[in-house]
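S.K.: Sequence first, predicted model second:
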Amino acid sequence: MENLTLVALCVLIGLLLQRVHVFKAAHEVLNAWVIWVALPAVILHYLPLLAFDQRLLGLILIPWVTLALIAGLVLWLGRQLGWSRNTIGALLMLAPLGNTSFLGIPMLQALLGDQSIPYALVYDQAGSFLAVVLYLPFVAAFYAGDGVFSWGKVLRKMITFPPMIAALVTFATWSLDRPVWLEANLIRLADTLVPVAMVAVGLQLKLSLPQGLGQPFAVGMLLKMGLMPLLALWLIQLLDMRGLPAQTALLEAAMPTMITAGVVAASHNLQPRLAAAMVGWGVLVSFVTLPLWSLVAQQL
């Protein structure tokens, strides 16, 4: 409860700073710190603690299978309910992709403890991050009307993304002993992830409801916050996953809409009000739903 209180407090601080306009573009600076410093430090410190075995396969499969199922359902519902092309494109970004790093890792620390972080990193890097660089550009190119999709750009994004570089460095130096001073400093930098990321989330929250888009908003929220973790739970049982890997996969699948997905949707003019609402309300609702899903996870 103490860790969850810290997460909520930092989000509240971010919301207050957003209202008083003390810092201009503060969220961009904090986002950069998380991506360039805190997340790489988390990866460099926690990933070597991971024991590689068949249990990790589920952490890689679940984000991709749930993405495919939710995306297919969005396409079907879009046709059945007569949604516009822009709305379908937006929900293809917003409904299947969760906030598995900025919000996910702090929430997992609060609900499952530090020992869940290595598993969260596998889910995030092999699932959510690759979806950002492979899936999001494809949807944007197809639904935003420009038709531009470059494998060269995708590859550059993958190999220049700081957390991915940190993961590659970790694997390259796996068998080497690290000096005590390096580990101590990595831990201190990694500890900045929760407060900095959560204040950044608070600074970016928009809690207005999208007028005229109530139905897509409600459906998108139900798909992301309700159906996706249920699908993950089904896959966990199908794959016979147990313990921390299963618990981590379930909670990661239950995370609200990814902020990056909302930003990409808005930047391509794919229902920006719907994107802002799903990101903002998703974070708020997750403070109720994630503790409830953690009760389910404890039975795994």
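M.R.: Yep, it's here. Numbers count the residues shown, from 1 in each chain.
S.K.: from here on, contacts and neighbour counts on C-alpha atoms
M.R.: Fine.
S.K.: Number of residues surrounding the residue nearest to residue 125 when sequence neighbours are not counted?
M.R.: Closest residue in space to residue 125, ignoring its immediate chain neighbours: residue 164 at 7.3 Å, by C-alpha to C-alpha, 6 or more residues apart in numbering. Close neighbours of residue 164, defined as other C-alpha atoms under 10 Å, add up to 20.
S.K.: separation between residue 164 and residue 133?
M.R.: For residue 164, the distance to residue 133 equals 12 Å [C-alpha to C-alpha, to the nearest Å].
S.K.: hmm, back to that, the residue nearest to residue 125 reaches residue 128, doesn't it?
M.R.: No - taking C-alpha atoms under 8 Å as the definition, residue 164 is not a contact partner of residue 128, at 12.0 Å.
S.K.: returning to that earlier point: sec struct for the residue nearest to residue 125, please.
M.R.: Classification of residue 164 using DSSP: H, G, I helix; E, B strand; the rest coil returns helix.
S.K.: Would you check how far apart it and residue 121 are?
M.R.: 10 Å.
S.K.: Find residues that contact each of the two.
M.R.: Between them, residue 164 and residue 121 share no contacting residue under C-alpha atoms under 8 Å, 6 or more residues apart in numbering.
S.K.: For residue 30, give me its contacts.
M.R.: Residues in contact with residue 30 (C-alpha under 8 Å, 6+ apart) are 196-197, 199-200.
S.K.: Count the residues that sit near residue 189.
M.R.: Residue 189: 18 neighbours (other C-alpha under 10 Å).
S.K.: quick one: what helix or strand has it in it?
M.R.: helix 180-190 (DSSP states H and E).
S.K.: Go through that helix and flag the buried ones.
M.R.: 186-187, 189-190 (16 or more other C-alpha atoms under 10 Å).
S.K.: same thing with stretch 95-114?
M.R.: Residues of stretch 95-114 classed as buried by neighbour count (16+ other C-alpha under 10 Å): 95-112.
S.K.: now, which of those lie within strands?
M.R.: Among these, none falls in strands (DSSP state E).
S.K.: sorry, back to before: ok, so of the contacts of residue 30, who is nearest residue 228?
M.R.: In terms of C-alpha to C-alpha, no member of the contacts of residue 30 lies closer to residue 228 than residue 197, at 23.7 Å.
S.K.: for comparison:
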Amino acid sequence: MSIHFLLQLLHSVYLPIFSAILIGVLLSAGIGASSRFLPSNWHRSSTPQRSLANAFGRYLFHIGIPICIVNFVRSAGFSLEILLAPIVAWCAMGLAISVAVLVLTVTQRVRDQKDRASFLLLSYLGNTSYLGIPIVLLLPQLGEAYFSWAVLYDVLGTFFASYGLGLLIASWDSKADLTREQRLRTATRELLTNPSLFAFVLGLGLKTVEFNQLFSQVLSGLAWSSIMLCLVVMGMRLQQLVRFSHLRLAIQPVAIKMIFVPVVVAAALTCVGVEGPPRLVLVLQASMPCGFATLVLAERYGLTRDRVVAALALSTLLLMLLLPVWVSVLTTW
């Protein structure tokens, strides 16, 4: 791993990504500090910084991310080979769940059903949208040409596993007001109305359409600003993860998610002849930190928040160390 490679990675990936995350952290902290001077009756069930992060998140889900997908899918390469992305996503998540169940069975240290659900979710759900997609776009070895691989991994893999399988795991022992049948119908409706899925199809349909230069520049500007806003929102949410005192609880699911599964995925892809940028995209998406969807599910169904918060913080920090390792190994091996 040469100094030139590390400097290139620092300049092209780390600097823009962690600068945007830092802006989010500072913005959330600043709003939190200023809100102390507001009248108490202005405070509702959610803090101002969390409300703003949620508003940004809704904008990104319904508008920002779909614009990104339409813009970058139009210029990305596409072939039948790309259908490997969701297959790898589900294989990686299935492997993670299997290993997590084995660990829980053998160790017998996690007995509470809600804690076991948190463990399972953390072991297989990754941050393939807010972090995975920006990293793929910013890496000099990948870029826009391989954007479709990252999107299919996220939209047909992680998203379905989050609000389909993830919802079922999180609500297994839930005492919430909805029945499991109602939750299943809700999850199905959310999956089938996912804006990113429709945006991907639209982007494919527009590949042969010529846009004028001004419109293309505006679309590209909106797409890149949405990518940066994803990172800012991530920083805001990280700042709101107040407790970092339970890192010990996060070691096992984070090790499964970010070390064991990516190593197996990389070896398996190499064995079947998948190499170069496609392999790098798929392994990077498989190695992304624990996803914020886990926190959403934990808060909705009363899972073990301490473990979830610790895993989100630890896995995000671990990415800083593992990213250059994955890129270096998979571009030379």
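M.R.: Okay, I see it. Quick caveat, the model's predicted, so the values are computed rather than measured.
S.K.: Can you give me the TM-score here?
M.R.: Remark: TM-score between the superposed chains equals 0.90 [TM-score structural alignment, normalised by the length of structure 1]; 298 aligned residues with a C-alpha RMSD of 2.2 Å.
S.K.: Dump the buried residues of helix 180-190 of structure 1 to JSON lines, plus distance to residue 55 of structure 1.
M.R.: Below are those laid out as JSON lines (distance: C-alpha to C-alpha, whole Å):
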{"residue": "186", "distance to residue 55 of structure 1": "27"}
{"residue": "187", "distance to residue 55 of structure 1": "26"}
{"residue": "189", "distance to residue 55 of structure 1": "29"}
{"residue": "190", "distance to residue 55 of structure 1": "25"}
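S.K.: Would you check how far apart the residue positioned nearest the centre of structure 2 and residue 218 of structure 2 are?
M.R.: The centre of structure 2 sits closest to residue 127, judged by C-alpha atoms, centre = their mean, with a distance of 1.6 Å. Distance from residue 127 of structure 2 to residue 218 of structure 2, counting by C-alpha to C-alpha: 27 Å.
S.K.: Over to residue 116 of structure 2?
M.R.: Counting by C-alpha to C-alpha - residue 116 of structure 2 and residue 218 of structure 2 are separated by 46 Å.
S.K.: next one: residue 180 of structure 2
M.R.: Look at residue 180 of structure 2 and residue 218 of structure 2: by C-alpha to C-alpha, they are 44 Å apart.
S.K.: ditto for residue 120 of structure 2
M.R.: Separation of residue 120 of structure 2 from residue 218 of structure 2 (C-alpha to C-alpha): 41 Å.
S.K.: Any buried residues in stretch 266-281 of structure 2, and which?
M.R.: Within stretch 266-281 of structure 2, judged by 16+ other C-alpha under 10 Å, the buried ones are 266, 269, 274, 277-281.
S.K.: so where is that stretch in structure 1?
M.R.: With TM-score structural alignment applied, stretch 266-281 of structure 2 matches the range 233-248 in structure 1.
S.K.: neighbouring contacts of the matching stretch?
M.R.: Here stretch 233-248 of structure 1 has contacts from 55-56, 58-59, 62, 108, 112, 116, 119-120, 249-250, 294, 297-298, 300, using C-alpha under 8 Å, 6+ apart.
S.K.: Could you pick out the buried ones from those residues?
M.R.: Buried members of the contacts of stretch 233-248 of structure 1, scored by 16+ other C-alpha under 10 Å, are 55-56, 58-59, 62, 108, 112, 116, 119-120, 249-250, 294, 297, 300.
S.K.: so of the residues you listed, which ones are in helices?
M.R.: Judged by DSSP state H, these include 55-56, 58-59, 62, 108, 119-120, 249-250, 294, 297 as members of helices.
S.K.: of all those, which comes closest to residue 137 of structure 1?
M.R.: Out of those, the member with the shortest distance to residue 137 of structure 1 (by C-alpha to C-alpha) is residue 62, at 20.9 Å.
S.K.: Now which residue in structure 2 aligns to that closest one?
M.R.: Using TM-score structural alignment, the equivalent of residue 62 of structure 1 in structure 2 is residue 88.
S.K.: likewise residue 139 of structure 1?
M.R.: Using TM-score structural alignment, the partner of residue 139 of structure 1 in structure 2 is residue 169.
S.K.: same check, this time on residue 152 of structure 1
M.R.: Matched by TM-score structural alignment, residue 152 of structure 1 corresponds to residue 185 in structure 2.
S.K.: Excluding residues flanking it in the chain, which one is nearest the corresponding residue of structure 1 for residue 236 of structure 2?
M.R.: Per TM-score structural alignment, the equivalent position to residue 236 of structure 2 in structure 1 is residue 203. Nearest non-adjacent residue to residue 203 of structure 1, counting by C-alpha to C-alpha, 6+ apart: residue 14, 4.4 Å away.
S.K.: Show the contacting residues for that neighbour.
M.R.: Shown in contact with residue 14 of structure 1 (C-alpha under 8 Å, 6+ apart): 198-204.
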